[in-house]
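> Sequence first, then the predicted structure, then my questions.
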Amino acid sequence: MGGLVTGCGSEDAGSGSRKTSGSAPTASAAAADAAAPSQSAGVVDSTSASPGEFTDDQAECKAIVPKVKVPYDKALKAGTDAVPCTKPVSIELQGTANGTPWWDAEVARTDGSTFTVRVDAVSGKADKPRADADEDADDKRQLAGLLGKAEVTPQQAAKVATDRTKGTVSSV
């Protein structure tokens, strides 16, 4: 489990040329190629494809992005601040049927235990962290090892993606 950053919508995780109908490769593919096998960044590109070319997930994400006032990096910091002595694992922009956006931040301690923190994407307020109840000792050991080996930060992965495709980071 590395710090994988992907854009909204469904993409084939094993594909090196992730595309939407009639568009260039997504930023997640570009960042995956440029950053490292375990790190990539996804960007919602608000300038390319027409609405008919998006999956339902991508269209929903594109509708949520303009409502976001707190960017991923500030939300990720709120997540790590909510659980002392943790490192970021992932963050993903979410929204409800009424369009209220939030970030789901996953953070981990050095022993590999993980927590999910929901961060309001408008106010930046973090909810109470939730510990991952279905982690076993092997999962924790594996994640702790990956965190210790990580060389690319979420911010670096996102920068690679946004340098190649202008847009808004929707998940890391």
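Ah, there it is.
> hey, let's count contacts and neighbours off CA atoms from now on
Noted.
> buried residues in the biggest helix by length in the chain?
Of all segments of type helix in the chain, defined using DSSP state H, the longest is helix 137-149. For helix 137-149, the neighbour count (16 or more other CA atoms under 10 Å) marks K140, L143, A144, L146, L147 as buried.
> And for stretch 42-62?
Here stretch 42-62 shows G42, V43, V44, D45, F54, T55, Q58, A59, E60, C61, K62 as buried, counting by 16+ other CA under 10 Å.
> just stretch 86-104 next, same as before
Neighbour-count burial for stretch 86-104 flags 86-95, 101-104 (criterion: 16+ other CA under 10 Å).
> Settle this for me: G79 is touching V119, isn't it.
Yes - judged on CA atoms under 8 Å, G79 makes contact with V119 at a distance of 7.1 Å.
> shared neighbours, the two?
Counting by CA atoms under 8 Å, 6 or more residues apart in numbering, the common neighbours of G79 and V119 are A105, A126.
> Which stretches in this structure count as strands?
With strands called from DSSP state E, the chain shows them at 42-44, 86-95, 101-109, 114-120, 130-131, 168-171.
> Which one of the ones you listed lies nearest to A29?
Counting by CA to CA, A29 lies closest to strand 42-44 out of those; the figure is 8.1 Å.
> now for that closest one, which elements pack on it?
Helices and strands touching strand 42-44, by 3 or more CA pairs under 8 Å, 6 or more residues apart in numbering; DSSP states H and E, are helix 27-34, helix 56-64, helix 154-164, strand 168-171.
> try it against this one:
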Amino acid sequence: MSSARRLPPLRSLAVMCVLGSSALLMTACTNADTTRSSVAEAAPTAYPSGSASPSASPSSASPSASMNQDRTERKALVSMAKVTWDKAADTAVKEVSGGKLVDLELKQTSDEATATAGSPSPSTPNPAPSKGSPEWEAKVATSDGTVHRIDIDAVSGKVFRTQEEPDQSADDKQEVAGMLSKATQTPQQAVKAATAETKGTVTGVELDQNDNQQVTWAVDVVSTDTWDKTTVDVDATNGKILGRHVDSD
């Protein structure tokens, strides 16, 4: 017998080659699948440009809807109101002996405007306009800083509610009295300065104090072209314009 190692038959060799190749292919496929899975897990999910992810909040997807709604409300209020800001201011001041205007705003009449709660009890000399109708909500202060609220129908010009503001502390009254003593510019002068460059309809006037302790008149002017609202800050001591802010919402 020959001492040389016997070689396997050719058929056996072929089978072994096939099995070996299959094992290599399975290993390669497994590695490829593992790599693809790892990449998919690591990569962030992409969405087409301009589209929101499935988990995005519906309320954050359409900011333009809110902007259009605010402009529509401004247009409706300004269009329905027949009483201008200065007429409303005169009416409000006459309701409080020795009072001065500190705040005035054109707004929709709400249920709260006709409520009888509060202390002291409000006076209701005339029927309130229907809910959603335009009204001027005015605040008039006496020299000691006591604030009175007067609601005026912005269509008829009639006062339908007056009330001393409840829960005013001594500090609140002192702060208001202090601003009034510093405000040498009248609301009329402040509005004239604000509308000299910012054209539109005045829908609000408020006596305030900024971070620099400057007493100011904040005048709201609504453009009848775009229905954007511009708030113009006027120095209440000299009538100079301190700043502007456009609210296009």
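On my side now, so go ahead. Predicted, not measured: the structure shown is a model, and the values here were computed from it.
> Need the TM-score from the superposition.
After superposition, the two chains reach a TM-score (TM-score structural alignment, normalised by the length of the first structure) of 0.64; 122 aligned residues with a CA RMSD of 2.1 Å.
> sorry, back to before: which two among the buried residues of stretch 86-104 of the first structure are spaced furthest apart?
Longest span within those, CA to CA: T86 and G95, 25.1 Å.
> Which residue of the first structure sits opposite V83 of the second structure in the alignment?
In the first structure, V83 of the second structure lines up with V70, judged by TM-score structural alignment.
> Distance check, its match against A131 of the first structure.
Distance from V70 of the first structure to A131 of the first structure, counting by CA to CA, to the nearest Å: 23 Å.
> Repeat that for A108 of the first structure.
Taking CA to CA, one finds A108 of the first structure at 10 Å from A131 of the first structure.
> where do the contact lists of the two overlap?
Common neighbours of A108 of the first structure and A131 (CA under 8 Å, 6+ apart) are T114, F115.
> Compare those two and say which is more crowded by neighbours.
A108 (25 against 16; other CA atoms under 10 Å).
> Residue in the second structure paired with the more buried one?
That one, A108 of the first structure, aligns with A141 by TM-score structural alignment.
> what's the distance between the nearest residue to its match once chain neighbours are set aside and S64 of the second structure?
Spatial nearest neighbour of A141 of the second structure, chain neighbours left out: V147 (4.2 Å); criterion: CA to CA, 6 or more residues apart in numbering. Note on V147 of the second structure: its distance to S64 of the second structure, by CA to CA, is 38 Å.
> A183 of the second structure maps to what in the first structure?
The equivalent of A183 of the second structure in the first structure is A150 (alignment by TM-score structural alignment).
> residues near its match, how many?
Residues near A150 of the first structure, counting by other CA under 10 Å: 13.
> try T162 of the first structure
When neighbours are counted by other CA under 10 Å, T162 of the first structure registers 22.
> Which residues are in contact with it?
T162 of the first structure makes contacts with A27, V43, T168, V169, as judged by CA under 8 Å, 6+ apart.
> Return the residue of the second structure aligned against it.
Using TM-score structural alignment, T162 of the first structure sits opposite T195 in the second structure.
> Look up how far A218 of the second structure lies from that match.
Per CA to CA, T195 of the second structure is found 12 Å from A218 of the second structure.
> Same question for D144 of the second structure.
Using CA to CA, one gets 22 Å for the distance from D144 of the second structure to A218 of the second structure.
> neighbour count winner among these two?
A218 (27 against 15).
> Mind telling me what element the more buried one is part of?
Assigned by DSSP states H and E, A218 of the second structure belongs to strand 215-222.
> In the first structure, which residues correspond to that strand?
Going by TM-score structural alignment, strand 215-222 of the second structure lines up with nothing in the first structure.
> Report all helices and strands that that strand contacts.
For strand 215-222 of the second structure, the packing partners by 3+ CA pairs under 8 Å, 6+ apart come out as helix 187-195, strand 201-209, strand 229-235.
> follow-up on the earlier one: does the match of A108 of the first structure really touch G99, like I thought?
Yes - the pair A141 of the second structure / G99 is scored as a contact, 5.1 Å apart, by CA under 8 Å.
> ok so, going back, residue contacts, the match of A108 of the first structure?
So A141 of the second structure contacts V96, G99, K100, L101, V102, V147, H148, V176 (CA under 8 Å, 6+ apart).
> for P187 of the second structure, same thing?
Counted by CA under 8 Å, 6+ apart, P187 of the second structure has contacts L101, V205, W217.
> Equivalent analysis for P134 of the second structure, please.
In this structure, P134 of the second structure makes contact with L77, M80, A81, L106, K107, Q108, T109, D153, A154, V155, judged by CA under 8 Å, 6+ apart.
> Put together JSON lines for those, with distance to A28 of the second structure on each row.
Shown next, in JSON lines, are these (distance: CA to CA, whole Å):
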{"residue": "L77", "distance to A28 of the second structure": "73"}
{"residue": "M80", "distance to A28 of the second structure": "77"}
{"residue": "A81", "distance to A28 of the second structure": "79"}
{"residue": "L106", "distance to A28 of the second structure": "75"}
{"residue": "K107", "distance to A28 of the second structure": "73"}
{"residue": "Q108", "distance to A28 of the second structure": "73"}
{"residue": "T109", "distance to A28 of the second structure": "75"}
{"residue": "D153", "distance to A28 of the second structure": "83"}
{"residue": "A154", "distance to A28 of the second structure": "81"}
{"residue": "V155", "distance to A28 of the second structure": "83"}
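> among these, which recur in the first structure?
Retained in the first structure by both residues aligned by TM-score structural alignment, their matches' CA atoms under 8 Å are the following of the contacts of P134 of the second structure: L77, M80, A81, L106, K107, Q108, T109, D153, A154, V155.
> Done for today, thanks.
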